[in-house]
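[1] how does the following fold in three dimensions:
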Amino acid sequence: MRPRRFPHLPVFALATAALLLAGCASGPIKRVSEPTASIQQLSVGADGQWTVDLRLQNFSNVPMRFDQVALTLRTGDEAAGELKASPALTIGPESVDTLSIKLTPSAPARLLIAGTLADRRSLSYRLEGTINAAAEDRKPREYDIKRESALSPVPGLPGVMR
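    Alright, predicted model coming up:
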């Protein structure tokens, strides 16, 4: 009778299969990344009020609930005002949603944007503050936001910048 070449092969195959199945049981890794905020659109009303469409971006691979937004808006070198909201908005994984916030701008910011719109120029802005957000099964966390960008007048839409 000849000796078997690989007497432990069935045990090895069974152990390998068990390890593979155990690795699959944990599922995908949940990655929570810092969200960002930017202005998607700023509309100046006839009464001087601004409507700021704030773009909230979730870079995580899990849904996140955005509970509070507290951002200071500066246009050019002028403090325009505070963007505050409690949206309780859930944004899907690696997705974006917008939040409209009414703002009564400061007088210097109001004059600055009026001149910018009249001259059809772009306007730099800066957002600084915090966003309070939580992944689906975690405690809310405060994220610091610092964002600089620019808005330009939209042709054919008076008082609107994107």
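
[2] okay, CA-based contacts and neighbour counts for the rest of this
    Fine.

[3] where along this structure do the strands fall?
    Per DSSP state E, the chain carries strands over the ranges 36-44, 50-58, 64-75, 78-85, 89-91, 95-103, 123-135, 141-151, 160-161.

[4] find the centremost residue of this structure, please.
    With the centre of the chain defined as its mean C-alpha position, the nearest residue by CA atoms, centre = their mean is residue 57, 2.2 Å away.

[5] spatially, which residue comes closest to that residue, not counting chain neighbours?
    residue 96 (4.5 Å; CA to CA, 6 or more residues apart in numbering).

[6] by contact count, what packs against the longest helix seen in the chain?
    If you go by DSSP state H, the chain has its longest helix at helix 9-25. If you count contacts as 3 or more CA pairs under 8 Å, 6 or more residues apart in numbering; DSSP states H and E, helix 9-25 packs onto no helix or strand.

[7] tell me how far it lies from the chain's centre.
    41 Å (CA atoms, centre = their mean, to the nearest Å).

[8] with stretch 94-114 instead?
    16 Å.

[9] repeat for stretch 71-84
    Worked out by CA atoms, centre = their mean, stretch 71-84 lies 18 Å from the chain centre.

[10] residues contacting it, please?
    The contact list for stretch 71-84 (CA atoms under 8 Å, 6 or more residues apart in numbering) reads 68-70, 101-106, 108-110, 112-113, 123-131, 145.

[11] now the other sequence, so there's something to compare against:
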Amino acid sequence: MFRRLYRLIPVVLALGLIACGPPRKSVFPPSVSIQEMTVRPDGQWQLTVRIQNNSYAGMNFRSIDGELRVAELVPVRLHATFDLDIPAFAGDITQVNLLPTPEMSQALAAAAAKGSGGSVPYSVAGRANAKPEQDKDARDFEFHGNDWLSPVPGIPHTWR
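    Below is the predicted model of the structure:
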């Protein structure tokens, strides 16, 4: 009886060690916001989009696909592909060019006429495609965010 028990103990210990593999790190959706926006001479907007990794694991971000809504007007598509390795709880930026609607441009011009006291609300929503460091495949993460764009004093056609 004791011989069988002595043979079983190493098997149970080995199974216990196998179950103690590396812990999985928690993964959460990123935050996406506009860090800076420049109105180019051709009317396009060049956005500096900030992606904040809110996870306990580093992630390789590959694309965002969503919409930008300015001042509750009709939204425009916000889409970009890139390759950003963002460590846990860190952020990085990417450039996105888009063509705004005439109403969006008018809302921005009205806020700019107010000087540094003018601002325009915006919201972004969509999906960010990323591969967490512990996963084999990339997956989509939903993002939603809103904030304000205000003209930068002394730098024409630039908003933050």
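
[12] coming back round to it: quick one: map the residue nearest to the centre of structure 1 onto structure 2.
    Here residue 57 of structure 1 is matched to residue 52 in structure 2, going by TM-score structural alignment.

[13] so that match touches residue 89, yeah?
    Yes - look at residue 52 of structure 2 against residue 89 with CA atoms under 8 Å: they come within range, at 7.0 Å.

[14] skipping adjacent residues, who's closest to whatever residue of structure 2 lines up with residue 89 of structure 1 in space?
    Aligned by TM-score structural alignment, residue 89 of structure 1 pairs with residue 84 of structure 2. Excluding the flanking residues, the one nearest residue 84 of structure 2 by CA to CA, 6+ apart is residue 61, at 5.1 Å.

[15] and the one you found? What does it align with in structure 1?
    In structure 1, residue 61 of structure 2 lands on residue 66 (TM-score structural alignment).

[16] and the gap between that match and residue 98 of structure 1?
    As defined by CA to CA, to the nearest Å, residue 66 of structure 1 lies at a distance of 11 Å from residue 98 of structure 1.

[17] tell me which of these two has more neighbours.
    The neighbour comparison of residue 66 of structure 1 against residue 98 (other CA atoms under 10 Å) goes to residue 66, with 23 against 18.

[18] which residues does that one contact?
    Residue 66 of structure 1 neighbours (CA under 8 Å, 6+ apart): 86, 87, 88, 89, 90, 91, 131, 132, 133, 134.

[19] most neighbours of all those residues, which one?
    residue 131 (26 neighbours).

[20] that one touches residue 140, doesn't it?
    No - using CA under 8 Å as the test, residue 131 of structure 1 is too far from residue 140 to be in contact (9.9 Å).

[21] related to what we said a few turns ago, buried ones among the contacts of stretch 71-84 of structure 1?
    The neighbour-count test (16 or more other CA atoms under 10 Å) marks 68-70, 101-105, 109-110, 112-113, 123, 125-131, 145 as buried among these.

[22] before we move on, the earlier item: distance-wise, check the match of residue 89 of structure 1 relative to residue 39 of structure 2.
    Distance from residue 84 of structure 2 to residue 39 of structure 2, by CA to CA: 25 Å.

[23] cool, and residue 133 of structure 2?
    36 Å.

[24] likewise for residue 157 of structure 2?
    In terms of CA to CA, residue 157 of structure 2 sits 5 Å off from residue 39 of structure 2.
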